[in-house]
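**Student:** what follows is a predicted structure for the sequence shown.
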Amino acid sequence: MHPLSLLLGLLALAGVLLVLGLCVGSTGLSPLSELLNDPLAGQIVLDIRLPRTLGALAAGALLGLAGAVAQGLFRNPLADPYLLGSASGASLGVATALVLLGLKPASMLMSPDWLTRLGLTGAAFVGAVLAVGLTLLLARGVQQTLRLLLAGVIVGVVLGAMTSLLLLRVPDIMQPMQAFMLGNTGFVGWTSVLLMSSVWGVCGLAALGASRVLDGLSLGEATALSLGLPLGALRVLLVGVLALATGTAVAQTGLIAFVGLAAPHLVRGLVKAGHAWQLVLASLAGGCLLLVADVLARWCTAPQELPVGVLTAVLGGSYLLWLMHRRGGLGGRA
């Protein structure tokens, strides 16, 4: 398939999913024209469903972009956006904030109080960024890819253990932490949409500017150096893109599994193109994947909702299992 054809197909799919996102709510699936003709229902669509739907698309796009960057940077088809410890750092940040704020379970992540939500969002973002910073410190920069990879794994394990210790010591935070770790797009508002869209634009442009480095690294580090590519500076830029995109998405929607891992694989399975195309297409594929999961999460058990992270794990994990069966391993042709 030509990359342009896939791009147009993903844009068309995103458009269809956006309309479905506006039609699906606690009452199930309703015609959009009927909703807009009802003043109250129309207000719900514009104030709740539309920002939630756009937010799911933006968060998925950030994770898809980060996943493509991670897999290209580490030359590892199993790399995902959380590889540098950002997920564990965000979880620890939220758990610490919940303990320090001393909130009751009913008022935690589900609270409509924007100050509380802003505090937890900020804690998640700060935790993710600090975890990536600790990884870089342990790895002594970004020059050695293997060292950076191992440092990320170690930081993730240690911070994950610290989060588990907090959960054991303060069991009251177990319920809201579970909501965070399973992912939730239900409280994404217009401010979050604007923030994620802006970060996606900045990170996307930066990643596209460094796409030649990813192309060079795919041929081997020695080959990339022989081509005269400034690996050091652009590695720093790509790690910054990875940290910022992942931290922003996690802070707004919690930990959503498999989107960043599955989206680049889906793109590479359909087209053979350079990293410039892969970054754009993986970002759109990630947005569509999370949006599909968000619509299904609202519709399957309406008026109840499933955690969106559970559905992304089922969808993304099922695709990767099928891919492994078809290719005899993820690294076979990816």
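**Tutor:** Here it is on my side, so go on. Numbers count the residues shown, from 1 in each chain.
**Student:** from now on I want contacts and neighbour counts done on CA atoms only, so please keep to that.
**Tutor:** Fine.
**Student:** so which strand or helix has the nearest residue to Val241 once chain neighbours are set aside?
**Tutor:** Leaving aside its sequence neighbours, Val241 sits nearest to Cys203 (Cα to Cα, 6 or more residues apart in numbering; 5.3 Å). Cys203 is located in helix 190-209, with elements delineated by DSSP states H and E.
**Student:** same check on Leu165?
**Tutor:** Using DSSP H and E, Leu165 falls in helix 145-169.
**Student:** helix or strand right after that helix?
**Tutor:** Next along the chain after helix 145-169, taking DSSP H and E as the criterion, comes helix 174-182.
**Student:** give me the contacts around that following helix.
**Tutor:** Applying Cα atoms under 8 Å, 6 or more residues apart in numbering, the contact partners of helix 174-182 are 91, 94-95, 105, 108-110, 167, 253-256, 307-310.
**Student:** which among those count as buried?
**Tutor:** For these, a neighbour count by 16 or more other Cα atoms under 10 Å gives the buried set as 91, 94-95, 105, 108-109, 167, 253-256, 307-310.
**Student:** circling back to that earlier point, what is the nearest of the contacts of helix 174-182 to Trp190?
**Tutor:** Closest approach to Trp190 among these (Cα to Cα): Thr253, at 13.4 Å.
**Student:** I'd assumed Asn184 was in contact with that closest one.
**Tutor:** Yes: between Thr253 and Asn184 there is a contact at 5.2 Å, judged by Cα atoms under 8 Å.
**Student:** now do the helix holding Cys203: distance to the chain's middle.
**Tutor:** Helix 190-209 sits 13 Å away from the centroid of its parent chain (Cα atoms, centre = their mean, to the nearest Å).
**Student:** what's the answer for stretch 237-253, then?
**Tutor:** The chain centroid and the centroid of stretch 237-253 are separated by 8 Å under Cα atoms, centre = their mean.
**Student:** list the buried residues in that stretch.
**Tutor:** Neighbour-count burial for stretch 237-253 flags 237-253 (criterion: 16+ other Cα under 10 Å).
**Student:** in helices, which of those appear?
**Tutor:** Counting by DSSP state H, the buried residues of stretch 237-253 place 237-253 in helices.
**Student:** re the thing from before, list of residues touching the helix holding Cys203?
**Tutor:** 51, 54-55, 58-59, 61-62, 65, 69, 237-238, 241, 244-245, 248-249, 252, 276, 279-280.
**Student:** buried set for that helix?
**Tutor:** Applying a neighbour-count criterion of 16+ other Cα under 10 Å, the buried positions in helix 190-209 are 190, 192-193, 196-197, 199-200, 203-204, 206-208.
**Student:** following element in sequence after it, please.
**Tutor:** According to DSSP H and E, the helix or strand after helix 190-209 is helix 211-217.
**Student:** take this one as well and set it beside the first:
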Amino acid sequence: MPAAERLRRLRLALALLLLIAVGLAAGLLAGSEGWHLSAMADPAGGELILWEIRAPRSLGALLVGALFGLSGALAQGLFRNPLADPYLLGSAAGASLGVVIVLAAGGLLGASLPLAGADLIQRLGLVGAAFVGALGGVTATLLLARGAEHTTRLLLAGVVVGVLLGALNDLVTLFSPDALRGRQAFLMGQTGLLGWPSVTLLGAALAATLPLAWRLSRVLDALALGEDSARSLGLALPRLRAALVVLMALATGTAVAQAGLVAFVGLVAPHLVARFVRAPAGYRLVASAAMGGALLLWADIVARSVISPQELPVGVFTAVLGGCYLLVLLSRRGLR
């Protein structure tokens, strides 16, 4: 590897570590009244605010973004498409359907939504429904595509499943209008109720998926050379593709279940990594996870402080930023 490329990779790694470290510190300072240390004035209340509210929220946002960044890098490598994102295989529509069904069946009205202070049992019910729905959407996609052997068929199956599950979403909300508010809150994305249990679950998911994705990164490197070249290397592509899809579904499902549908992080993070370095898939996966974590961490800090004491839904904020980034990127490429 040339020394210049090694230096670029080192600079990117250090920059991401610095962004994350400063972001975690800023997350302890950003509150409903702006940026200050007033929470520390009262030792008892300050400790509660810092370590029971702001610290788990910041760490949770970091981990959610890391899972989305990892999923986006897996999706773009697997489909060999720079516009692939973690929601391609029906996970988003499935998670939304799971939440809507729970809200409609249980009669959980506005006061019982996570954003409005749901109790622990109701919160776990919505989280579990979103996770099961996300994995169910991916499973339906795999069944429709008859496995993960053909990426084009898998992609088309994901589009079909997404449309069908979206129609079921609309049908359920038609008969249960009270579930519409819960679905809307879920679609906007939220980090406000990420606590230490969420951080533990998200950390466990990242610790399980990232090392396995690293071990399978050689498959993505081989696929970048083409299907025939990958087969000539003796790789069992159908089985390895299925393993990559499962990892992507697990990472996406866990993140979506905890924070809702946060847009564009999984799509933009691999793009930013590719703009700075050219590296094997293993490095890109880890760097994309770190980039996604840094992006969502800082987006959450801005979303909760820019119009304090009110908060912007972090999913709406990332959608605006991500959409602007892609528009700029497309306009620059169009001028070449």
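**Tutor:** That came in fine, so what should we check first? For clarity, every value in this text was computed on a predicted model and none was experimentally measured.
**Student:** TM between them?
**Tutor:** Here the TM-score for the pair of chains, by TM-score structural alignment, normalised by the length of structure 1, is 0.96; 328 aligned residues with a Cα RMSD of 1.3 Å.
**Student:** quick revisit: now which residue in structure 2 aligns to the residue nearest to Val241 of structure 1?
**Tutor:** Mapped onto structure 2 by TM-score structural alignment, Cys203 of structure 1 lines up with Thr209.
**Student:** state the distance from its match to Arg215 of structure 2.
**Tutor:** Noted for Thr209 of structure 2: a distance of 10 Å to Arg215 of structure 2, by Cα to Cα, to the nearest Å.
**Student:** what do you get for Ala294 of structure 2?
**Tutor:** Counting by Cα to Cα, the gap from Ala294 of structure 2 to Arg215 of structure 2 is 23 Å.
**Student:** mind listing the strands for structure 1?
**Tutor:** Taking DSSP state E, the strands of structure 1 run over residues 24-25, 28-29.
**Student:** so can I have JSON lines of those showing distance to Thr135 of structure 1 and mean neighbour count?
**Tutor:** Listed next are these as JSON lines, based on distance: least, Cα to Cα, whole Å; neighbours: other Cα atoms under 10 Å:
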{"stretch": "strand 24-25", "distance to Thr135 of structure 1": "41", "mean neighbour count": "22"}
{"stretch": "strand 28-29", "distance to Thr135 of structure 1": "44", "mean neighbour count": "15"}
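**Student:** and these: which comes nearest Val155 of structure 1?
**Tutor:** Judging the strands of structure 1 by Cα to Cα, what sits closest to Val155 of structure 1 is strand 24-25, at 39.0 Å.
**Student:** what sits against Leu35 of structure 1?
**Tutor:** Counting by Cα under 8 Å, 6+ apart, Leu35 of structure 1 has contacts 23, 41-42, 45.
**Student:** for those residues, which one is nearest Val267 of structure 1?
**Tutor:** Cys23 (28.0 Å).
**Student:** against Val277 of structure 2, how distant is the corresponding residue of structure 2 for Gly21 of structure 1?
**Tutor:** Residue correspondence, TM-score structural alignment: Gly21 of structure 1 in this structure matches Gly27 in structure 2. The gap separating Gly27 of structure 2 from Val277 of structure 2 is 28 Å, by Cα to Cα.
**Student:** the more surrounded of the two?
**Tutor:** When Gly27 of structure 2 and Val277 are compared for neighbours, Gly27 comes out ahead with 25 against 19, by other Cα atoms under 10 Å.
**Student:** coming back round to it: will you turn the strands of structure 1 into CSV that also has distance to Leu120 of structure 1?
**Tutor:** Below are these laid out as CSV (distance: least, Cα to Cα, whole Å):
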stretch, distance to Leu120 of structure 1
strand 24-25, 25
strand 28-29, 30
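**Student:** indicate which one of those strands is closest to Leu134 of structure 1.
**Tutor:** Closest among the strands of structure 1, using Cα to Cα: strand 24-25, at 41.0 Å.
**Student:** which of the buried ones among the contacts of helix 174-182 of structure 1 fall in helices?
**Tutor:** Counted as lying in helices by DSSP H, out of these, are 91, 94-95, 167, 253, 308-310.
**Student:** how much does stretch 3-18 of structure 1 stray from structure 2?
**Tutor:** Aligned to structure 2 and superposed, stretch 3-18 of structure 1 gives a mean residue distance of 0.8 Å (mean Cα distance after the TM-score superposition for structure 1).
**Student:** next, the buried residues of that stretch.
**Tutor:** 3, 6-7, 10-11, 14, 17-18.
**Student:** ok, now how distant is the nearest residue to Val271 of structure 1 once chain neighbours are set aside from Trp299 of structure 1?
**Tutor:** In space, Val271 of structure 1 comes closest to Met1 once its chain neighbours are excluded; the distance is 5.4 Å by Cα to Cα, 6+ apart. Separation of Met1 of structure 1 from Trp299 of structure 1 (Cα to Cα): 32 Å.
**Student:** more neighbours: those two, which one.
**Tutor:** A side-by-side neighbour count of Met1 of structure 1 and Trp299, using other Cα under 10 Å, places Trp299 first with 21 against 10.
**Student:** which residue in structure 2 aligns with that one?
**Tutor:** Using TM-score structural alignment, the equivalent of Trp299 of structure 1 in structure 2 is Ser305.
**Student:** Ala242 of structure 2 touches Arg146, doesn't it?
**Tutor:** No: counting by Cα under 8 Å, Ala242 of structure 2 does not reach Arg146; the two are 10.8 Å apart.
**Student:** so who does the closest residue to the match of Gly21 of structure 1 other than its chain neighbours touch?
**Tutor:** Take Gly27 of structure 2 and drop its neighbours on the chain: the residue closest to it by Cα to Cα, 6+ apart is Ser58, 5.6 Å away. With contact set as Cα under 8 Å, 6+ apart, Ser58 of structure 2 has these partners: 24, 27-28, 297, 300.
**Student:** closest one of the residues you listed to Ala104 of structure 2?
**Tutor:** Asp300 (29.3 Å).
**Student:** what's the neighbour count on the closest one?
**Tutor:** Neighbours of Asp300 of structure 2 (other Cα under 10 Å): 28.
**Student:** give me the nearest residue to it, chain neighbours excluded.
**Tutor:** Nearest non-adjacent residue to Asp300 of structure 2, counting by Cα to Cα, 6+ apart: Val314, 5.7 Å away.
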